[in-house]
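*Asks:* Next comes the sequence, and after it the predicted model I'd like to discuss.
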Amino acid sequence: MMGAGKSSVGRCLQRRTQFALLDTDEIVASKFGLSIPEIFSKYGEQVFREAETQALREMAHDKQTIIVTGGGIVLCEDNLDFLKRLGVVVWLDSKEETLFERVARSGNRPLLQRGNPREVFAQILQARLPLYAKVANIRVDTSVLTDEEIAVAILSKLGKLGRNWRPGSPIPATAR
C-alpha cells in the first residue's frame, strides 16, 4: 500500500543482500519519461496499470532480485497469480492512520487528488487489504519499525523458509 515504505525498505534489503533491486514505478516512469503523477494525469490510471504489469513481466527472469511494486499491482488478478509463482511476496502492512500520515506528507499521490483524500485512502486500503492477504507469503507490520528494522524482520522470516523452499510451495507457519 502507498506509504508502507516499499521503495526505502527495498533499498535497505538491497544493501544487506547485494541482490539487484528493480522498482516497477521507476521502470514505468523511465519508459514514459514522466513522473508517476504525470503519467496518471496525461494517460490515466489504466495505462499506468498496464505499463506496471508489463514492467513486472519483464523482471520475471531476473534471479536474486528484489522487486518493488506499486501498491496497486494487486488490482490485476493475473498479477496475483504471477507474483505467487515468481517468488516470496512480502506485504509491508501498517495501521491505516500511519499509512495515511506518511502519504499525506508526500502530497504526491495521484489517486488521492479526487474527493476527500482521507476517505479515498480508506476506500483504496479496504479494497486492497484482501488482495494483499491473498498474495503475500510474509507479512511485516511496519507501524513502529525503521526501514532497517523492517529489512531485518524480512530477512529473518525468509531465513525460516529454508534453502529448499521454492515459489509455489507452502510457507511454513514459523516464517509468516
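*Replies:* Done, it's in. The model shown is predicted, which means the values in this text are computed figures rather than measured ones.
*Asks:* C-alpha from now on. contacts and neighbour counts both.
*Replies:* Fine.
*Asks:* Tell me the buried residues in stretch 121-133?
*Replies:* Using 16 or more other CA atoms under 10 Å as the test for burial, stretch 121-133 gives 121, 124-125, 128, 131-132.
*Asks:* Spell out, range by range, the helices that occur in the protein.
*Replies:* 6-17, 24-32, 36-43, 45-59, 77-86, 96-106, 117-135, 147-159 (DSSP state H).
*Asks:* which parts of the second one are buried?
*Replies:* By neighbour count, with 16+ other CA under 10 Å as the criterion, the buried positions of helix 24-32 are 24-29.
*Asks:* With the fifth one instead?
*Replies:* Neighbour-count burial for helix 77-86, with 16+ other CA under 10 Å as criterion, is recorded at 79-80, 83-84, 86.
*Asks:* where's that helix relative to the chain centroid, distance-wise?
*Replies:* When distances are taken as CA atoms, centre = their mean, to the nearest Å, helix 77-86 is centred 13 Å away from the chain's centroid.
*Asks:* before we move on, what about the longest one?
*Replies:* Taking CA atoms, centre = their mean, one finds helix 117-135 lying 13 Å from the centre of the chain it belongs to.
*Asks:* now that helix and helix 96-106, what's the angle there?
*Replies:* 120 degrees (axes from the mean of the first three to the mean of the last three CA atoms, to 10 degrees).
*Asks:* With distance to residue 66 as new columns, can the helices of the chain be given to me in CSV?
*Replies:* Formatted as CSV, those follow (distance: least, CA to CA, whole Å):
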stretch, distance to residue 66
helix 6-17, 7
helix 24-32, 11
helix 36-43, 20
helix 45-59, 10
helix 77-86, 11
helix 96-106, 22
helix 117-135, 16
helix 147-159, 12
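*Asks:* Can you say which of these is nearest to residue 166?
*Replies:* Closest to residue 166 of those is helix 77-86 (CA to CA; 9.0 Å).
*Asks:* also this one, for the comparison:
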Amino acid sequence: MNPAPNLVLVGPMGAGKTSIGKKLAERLGLAFVDCDHALEMRTGATVPTIFELEGEPGFRAREAALIADVMQGRDQVVATGGGAVLDPANRQALAGRGFVVYLQVSVAQQLERLARDRSRPLLASGDKREKLEALAAQRGPVYAALADLCFHADGLAVATAAERLQAQLASQWQRPEAA
C-alpha cells in the first residue's frame, strides 16, 4: 500500500491517460488534471504551437514547471504527457506526491487510437510505427521503473478500463487524510 495524495497516470501517447483518467476521477470523486491541457490553458498556446516556437526543450521546461505546481495539490487524478517522465525532477515530483500507474498499451493499439490525431508533434512526420516503437523502447523502462502499478489498457473500452483499474487500486492505493 502506497499512500499518496494524488493518482498519476503515465504511459505513451494513445494509452488512454486522458480518457481513462477523466472516467477514473469521476468514479473516485477526484479532480482531473490533464497536464497538456493545463499547459495550454496556462500559456494560451497549443502544445504543437509551443513545440513549433520553442522546440521540445522549451516545451519540456514549461511542462516541468507545471508538474511541480500540479503535484503540490491533492485529491487529483493527473494525466501526464508521454515524455514527462524523461526529466528526473518530474519523476521525483510525480513519485513524491503520487501513486503512479503506468498505462501499458501496444504500438498496434496506439496506431489505431492515433490514426486520425494530427495534434502530436512527435508524430507529425515520418513513419508513425517506427517512431512509436522507438519511443516505447526509450520510455517503457522509465515508465515501469516509476510505476507503483502497471495496468494493461490494450483493447479495453474506457469505462471497462476505469472500472478494472479502480478495482486494482482499491487494494494498493490509499489517499492519506488531509492535514
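*Replies:* Yep, that arrived. A quick note: this is a predicted structure, and the numbers were derived from the prediction, not measured.
*Asks:* TM between them?
*Replies:* After superposition, the two chains reach a TM-score (TM-score structural alignment, normalised by the length of structure 1) of 0.87; 166 aligned residues with a CA RMSD of 1.8 Å.
*Asks:* one step back: now, among the buried residues of stretch 121-133 of structure 1, which is nearest to residue 67 of structure 1?
*Replies:* Of those, the one sitting nearest to residue 67 of structure 1 (CA to CA) turns out to be residue 132, at 15.5 Å.
*Asks:* so how far is residue 77 of structure 1 from the closest one?
*Replies:* 12 Å (CA to CA, to the nearest Å).
*Asks:* can you check residue 102 of structure 1 too?
*Replies:* To residue 77 of structure 1, residue 102 of structure 1 is 27 Å away according to CA to CA.
*Asks:* Likewise for residue 68 of structure 1?
*Replies:* For residue 68 of structure 1 relative to residue 77 of structure 1 (CA to CA), the value is 18 Å.
*Asks:* hang on, the earlier thing: which of the buried residues of helix 24-32 of structure 1 sits closest to residue 59 of structure 1?
*Replies:* For the buried residues of helix 24-32 of structure 1, the nearest to residue 59 of structure 1 is residue 24 (8.8 Å; CA to CA).
*Asks:* Excluding chain neighbours, give the residue nearest to the corresponding residue of structure 1 for residue 80 of structure 2 in space.
*Replies:* Mapped onto structure 1 by TM-score structural alignment, residue 80 of structure 2 lines up with residue 69. Take residue 69 of structure 1 and drop its neighbours on the chain: the residue closest to it by CA to CA, 6 or more residues apart in numbering is residue 24, 5.1 Å away.
*Asks:* And that neighbour? What does it align with in structure 2?
*Replies:* Aligned partner of residue 24 of structure 1 by TM-score structural alignment: residue 35.
*Asks:* Also residue 14 of structure 1?
*Replies:* Match for residue 14 of structure 1 (TM-score structural alignment): residue 25.
*Asks:* Near its match, how many residues? Count them for me, please.
*Replies:* With neighbours defined by other CA atoms under 10 Å, the count for residue 25 of structure 2 comes to 20.
*Asks:* possible to save the buried residues of helix 24-32 of structure 1 as CSV with distance to residue 90 of structure 1?
*Replies:* Output for those, formatted as CSV (distance: CA to CA, whole Å):
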residue, distance to residue 90 of structure 1
24, 15
25, 17
26, 19
27, 20
28, 21
29, 23
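*Asks:* Make sure the match of residue 14 of structure 1 is actually in contact with residue 34.
*Replies:* No: distance between residue 25 of structure 2 and residue 34: 11.2 Å, which falls outside the contact criterion (CA atoms under 8 Å).
*Asks:* Regarding structure 2, what is its longest strand?
*Replies:* Criterion DSSP state E: the longest strand present in structure 2 is strand 98-104.
*Asks:* how big is the angle separating it from helix 128-146?
*Replies:* Relative orientation of strand 98-104 of structure 2 and helix 128-146, computed by the same axes, to 10 degrees: 150 degrees.
*Asks:* what's the matching range in structure 1 for strand 98-104 of structure 2?
*Replies:* Going by TM-score structural alignment: strand 98-104 of structure 2 matches residues 87-93.
*Asks:* just stretch 124-136 of structure 2 next, same as before
*Replies:* Against structure 1, stretch 124-136 of structure 2 falls on residues 113-125 (TM-score structural alignment).
*Asks:* contact partners of the matching stretch?
*Replies:* If you take CA atoms under 8 Å, 6 or more residues apart in numbering as the criterion, stretch 113-125 of structure 1 is touched by 1, 96, 100, 111-112.
*Asks:* got it, and stretch 61-68 of structure 1?
*Replies:* Counting by CA under 8 Å, 6+ apart, 6-7, 10, 13-14, 19-24, 59 sit against stretch 61-68 of structure 1.
*Asks:* Make a markdown table out of the residues you listed and add distance to residue 35 of structure 1.
*Replies:* Below are those laid out as a markdown table (distance: CA to CA, whole Å):
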| residue | distance to residue 35 of structure 1 |
| --- | --- |
| 6 | 17 |
| 7 | 15 |
| 10 | 19 |
| 13 | 24 |
| 14 | 23 |
| 19 | 25 |
| 20 | 22 |
| 21 | 19 |
| 22 | 17 |
| 23 | 13 |
| 24 | 12 |
| 59 | 20 |
